[in-house]
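Asks: I'll drop the sequence and a predicted model, then ask my questions.
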Amino acid sequence: MESILIVDNQVSVCNLLKRYLTDNGYTVDTSTQATHAIQLMKDNHYQFVISDYRLPKMEGNVFFHMIKSISPKSRVIFTSNQVNLKNVVNMIREGASSYLAKPLNPDELVEVLKQKPRSVPSPSASEKKEAAVEKMPDYVNGESKRAKEVEFKVGKVGPTNFSVILEGETGTGKESYARLIHHCSERKEKPFVAVDCGCLSRELAGSELFGHEKGAFTGAVTHKTGFFEMANGGTIFLDEIANLSSEIQMALLRALQEKIIRKVGGTKEIPIDVRIIAATNEDLFSKSGTTGFREDLFYRLSEFVLKVPPLRERGDDIYQFIDFFLKKTTLELGQKETPRFTDEAMACLVEYQWPGNIRELKNAIRRASLFANSKNLIPASALPEMIRTSKLRNASLSLSREGNSEPVGKQEYNERKDLKSVALMAESEKIKEVLEDVKYNKTKAAQKLNIHRKTLYSKLKALNISY
């Protein structure tokens, strides 16, 4: 007699399916929580797992990998009220048996169990569009020297189990490189769990990362599986790791050294096998040893440090990114033909320094694509003002350096005596003074000016300060 585990957050659905399938000769257990279902699978073997794709606090793709890590031979059937073709394609490709739309037809479900067909709902026009976007690669490396260096290093460290720190400005694609490292490793069939440490509050970070036991604190009404346990056997990506508190850093260090975790409020030590890839837009080496980041944790994480270059240092790679984002946006918008930028617009894109890097470029292109004219050309006027005016500012600055002893910016400030101009001039001089004092170390300059590093970069661009 074949056994089935039904996982659905609605008790009524669990009970209905259990009665019907029991009448058809199956042994059935039910659960409304992914964590409870995982425990059942550890204690019992099920030929089939029928699960809603969107469970409380756990997405279907993560749950699927946990099922396969515990019981590789179990056949998984996903159900959902809103069938997203992207999820269907991904899960079927990963090895799920089927993906059925709710409300379920019990007879159809039994037919799936008996014949084991891979039944995919007929896609709508919007779902077909999503599938076309899904076929496009998520990663563009580029042909520049800097890009090739990073690609070479990824190829070297990917197959290892080294912990990796990815250093780079915001928007440079650190998560894409983390996924590429994971894909190059023997863990590629296991979960890749991405965590934004900047979104973890000091109070709940321990619970989110390591899980908690029921009753561990006020509001902990159920057991919770943490991100580390979800990623067991695979890779966990800790983005903006510098935001973690010292207490969590200590717990993380112990998890790395001992390869065990302990849930908040728990006494049982849980063994884990997780590769850590951390990302930061700060200089962790300079920050370590201070009250900001634990030095011992830095040395434990930095088995391999990979510096991701900003877009402005990648030369002609920008043309590849422009072409890639144009094509992807065309598919998303359902346009028949990919638009092109006018020469003027392209010059603006190339001249701009992109403080927000690849993410900023992507957003600018997506917005500009909405304003393609009747000839399918995107004019410069479709670009944000800061990008349109960047080319003119750079030309003026270049001219001032060639023919004038005094920068254009300073000439303009001398001609304009309004309060705003005087304040901007004073701000510019102060930033230059601090930069010279710290030998142009942006992190130290931002700390000395008591502003965020990203704010400093924005001011350097706005005030035309070369560095």
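Replies: Received, thanks.
Asks: hey, let's count contacts and neighbours off CA atoms from now on
Replies: OK.
Asks: ok, residue 66 - contacts?
Replies: Applying CA atoms under 8 Å, 6 or more residues apart in numbering to residue 66 gives the contacts 38, 191, 230.
Asks: give me the subset of the residues you listed that lies in helices.
Replies: 38, 230 (DSSP state H).
Asks: who wins for most neighbours among the contacts of residue 66?
Replies: Counting neighbours by other CA atoms under 10 Å, residue 230 comes out on top of the contacts of residue 66 with 26 neighbours.
Asks: I figured that residue hits residue 194, correct?
Replies: No: between residue 230 and residue 194 there is no contact under CA atoms under 8 Å: 10.7 Å.
Asks: can you list the buried residues in stretch 48-64?
Replies: Neighbour-count burial for stretch 48-64 flags 48-55, 58, 60-64 (criterion: 16 or more other CA atoms under 10 Å).
Asks: for whichever strand or helix holds residue 129, packing partners?
Replies: Assigned by DSSP states H and E, residue 129 falls within helix 125-135. Counting contacts by 3 or more CA pairs under 8 Å, 6 or more residues apart in numbering; DSSP states H and E, helix 125-135 packs against helix 85-94, helix 317-333.
Asks: and residue 21, how far is that from residue 374?
Replies: 58 Å (CA to CA, to the nearest Å).
Asks: doesn't residue 206 make contact with residue 227?
Replies: No: Residue 227 is beyond contact range of residue 206, at 10.0 Å (criterion: CA under 8 Å).
Asks: okay, these two: which has more neighbours?
Replies: residue 206 (24 against 21).
Asks: surely the more buried one meets residue 264?
Replies: Yes: look at residue 206 against residue 264 with CA under 8 Å: they come within range, at 6.8 Å.
Asks: spit out the residues that contact those two alike.
Replies: What both residue 206 and residue 264 touch, as defined by CA under 8 Å, 6+ apart, is an empty set.
Asks: tell me where the stretch 51-200 of the chain has helices.
Replies: Counting by DSSP state H, counting those that start in this stretch, one finds helices in the stretch 51-200 of the chain at the ranges 60-70, 85-94, 106-115, 125-135, 145-157, 174-183.
Asks: identify the residues contacting the last one?
Replies: To tie it back to what came earlier, the one meant is helix 174-183. 138-139, 154-155, 157-159, 166-168, 188, 192, 235, 237, 239, 277, 279, 308.
Asks: put this beside the first:
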Amino acid sequence: MKTLKILVVDDEPAIRQIMASVIAREGHDVSVAEDGTSALEQLTANEYDVVFSDVRMPDFTGIELLKRAKAANVEAQFIIMTAFASVNTAIEAMRNGAFDYLTKPLRPEDVTHRINQIADFIGLKSENKVLRGLVMGIGDRQCAMPSESMAKVDRLIQKVAKTDSTVLITGESGTGKGVTAKTIHQNSLRATGTFIPVNCGAIPEHLMESELFGHTKGAFTGATKAKKGLFEEADGGTIFLDEIGELPLHLQVKLLHVLEEKQVRPVGSERFIDIDARIVSATNCDLQQMVKDNKFREDLYFRLNIFNIDLPSLKDRKDDIKILIDFFVKREGKKLGLTQHFDIEAEALELLENYQYPGNIRELENIIARALILADDDIIRTTDLPNQMLDQSKPTISGDKTLREQVRDFEMQIIKQAIADSNDDRRVAAEKLGLGLSSLYRKLDE
């Protein structure tokens, strides 16, 4: 069961103490307040799942607290407690949005029963939110792609998501392996469980075993208390092992045991712990070559690679670039607090669409974020793009075109740049280029 954050509001110290003891014994976080005013301050400053509130308090009633909390957009579920139970009290409490009510003297089993009911209710709300998001396609981390290569990837995701198969995601750096892993989780039967991303290349080797599998108190110097490992944290959900090729050989053996036995053993413990976590891994390395070089275990490779999703590089999916540009302009603008609409000049859009993107989607995302910050008059221009894009746009010798055609392409780039630098004033651009206005138009029409 999820650990809930619970607030007890009562003007009697003994009631607060007893309630706090019962709730803490069930493993939940509990706070107390002596009246409505202090309770409302806590509710607006912190997030709570449940509020147990007395009806009669020195400043205002529990039902008034409920009304004020709802008006302040507090989402906690209220249980109203009263020693003066009546049908009218119950009706008023429920009418104003209370989850339920209890009569004093309280019985511990009634308190725990209501908490369990609310925990189930919160779980259902979370599950419904996930399902609505999947049905409606809601999410700011991804968007639909028109390219055939990504349509194939989407089909593979939909096929494997509903299973519990291990998945190995491969592809160049920046192609979206993390987003793909999260999408698999969100479309799976584990969607309401935890998604735990782990960067195997970012954890120091001497800490990796305890991070993954946990440790007991005193297992090593500095282990002052027992700690759950990331596999335990992912129980019931999905653990995503990014950069799996960076995993040391001695830990590859232990990961193989987890895959085969569904168990982990914390550092310093003699006891194995059963875990139920789906494993999705990713790499930009050639694991098959690493197996040949004895840098990666062959048996582990085959267990991880039951189902492979290989992500294409961005330069091989040109059909997706324009949609990604529009998507990142909106999303990055929102993240930067820029609410206005941005336009992209034609020359800048051409550069964005034809750039090779060695850093793939991540590089495009960063380029757009930078351009939004630099853009004047809410227009992204070539001057807002990084130098490497401008350098790549310089003309190159092509064996597929005649000299005249290549000269013509180079000339057109110069003309378009001059027009962009002149704020689309073609008369000014013609003067800069030493051309008559009619000559400029003629060259544009050729």
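Replies: Noted; the coordinates are in hand. Please read these numbers as outputs of a predicted model, since none were measured by experiment.
Asks: just the buried ones from the contacts of helix 174-183 of the first structure?
Replies: Among the contacts of helix 174-183 of the first structure, those classed as buried by 16+ other CA under 10 Å are 154, 157-159, 166-168, 188, 192, 235, 237, 239, 277, 279, 308.
Asks: show me which pair in the residues you listed is furthest apart.
Replies: 168 and 188 (23.9 Å; CA to CA).
Asks: just the helices in the stretch 301-446 of the second structure please.
Replies: Assigned by DSSP H, counting those that start in this stretch, the stretch 301-446 of the second structure shows helices spanning 321-335, 346-354, 360-374, 387-392, 403-421, 426-433, 437-445.
Asks: pull the number of nearby residues for the closest residue in space to residue 378 of the second structure that isn't next to it in sequence.
Replies: Nearest non-adjacent residue to residue 378 of the second structure, counting by CA to CA, 6 or more residues apart in numbering: residue 342, 4.9 Å away. A count of nearby residues for residue 342 of the second structure, using other CA under 10 Å, gives 18.
Asks: check residue 67 of the second structure too.
Replies: Residue 67 of the second structure has 16 neighbouring residues, counting by other CA under 10 Å.
Asks: buried stuff in whichever strand or helix holds it?
Replies: Residue 67 of the second structure belongs to helix 62-71 when assigned by DSSP H and E. Neighbour counts over helix 62-71 of the second structure (16+ other CA under 10 Å) mark 62, 63, 65, 66, 67, 69 as buried.
Asks: adding distance to residue 130 of the second structure, write those residues out as JSON lines.
Replies: Formatted as JSON lines, the buried residues of helix 62-71 of the second structure follow (distance: CA to CA, whole Å):
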{"residue": "62", "distance to residue 130 of the second structure": "33"}
{"residue": "63", "distance to residue 130 of the second structure": "32"}
{"residue": "65", "distance to residue 130 of the second structure": "31"}
{"residue": "66", "distance to residue 130 of the second structure": "28"}
{"residue": "67", "distance to residue 130 of the second structure": "28"}
{"residue": "69", "distance to residue 130 of the second structure": "26"}
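Asks: circling back: with distance to residue 215 of the first structure added, can I get the helices of the stretch 51-200 of the first structure in a markdown table?
Replies: As requested, the helices of the stretch 51-200 of the first structure are exported to a markdown table (distance: least, CA to CA, whole Å):
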| stretch | distance to residue 215 of the first structure |
| --- | --- |
| helix 60-70 | 24 |
| helix 85-94 | 34 |
| helix 106-115 | 38 |
| helix 125-135 | 42 |
| helix 145-157 | 41 |
| helix 174-183 | 35 |
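Asks: tell me which of the ones you listed sits nearest to residue 315 of the first structure.
Replies: Closest of the helices of the stretch 51-200 of the first structure to residue 315 of the first structure is helix 145-157, at 8.6 Å (criterion: CA to CA).
Asks: so the closest one aligns onto which residues of the second structure?
Replies: Under TM-score structural alignment, helix 145-157 of the first structure corresponds to residues 148-160 of the second structure.
Asks: mean deviation, that stretch versus the first structure?
Replies: By mean CA distance after the TM-score superposition for the first structure, the fitted stretch 148-160 of the second structure averages 0.6 Å away from its aligned residues in the first structure.
Asks: got the helices and strands packed on helix 125-135 of the first structure as TSV, with distance to residue 445 of the first structure columns?
Replies: Shown next, in TSV, are those (distance: least, CA to CA, whole Å):
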stretch	distance to residue 445 of the first structure
helix 85-94	45
helix 317-333	29
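Asks: quick one: which of these is nearest residue 133 of the first structure?
Replies: Between residue 133 of the first structure and these, the shortest separation by CA to CA is 6.1 Å, and it involves helix 317-333.
Asks: who's in contact with the closest one?
Replies: Residues contacting helix 317-333 of the first structure (CA under 8 Å, 6+ apart): 129-130, 132-133, 136, 140, 142-144, 311, 336-339, 350, 358, 361-362, 365-366, 369.
Asks: let's go with 7 Å and repeat that
Replies: Helix 317-333 of the first structure is touched from outside by 129, 132, 133, 142, 143, 144, 338, 362, 365, 366, with contacts defined as CA atoms under 7 Å, 6 or more residues apart in numbering.
Asks: tell me, how many residues neighbour the fourth one?
Replies: Using other CA under 10 Å, residue 142 of the first structure has 18 other residues around it.
Asks: from residue 150 of the first structure, how far off is it?
Replies: For residue 142 of the first structure, the distance to residue 150 of the first structure equals 10 Å [CA to CA].
Asks: what does the first one give?
Replies: Noted for residue 129 of the first structure: a distance of 32 Å to residue 150 of the first structure, by CA to CA.
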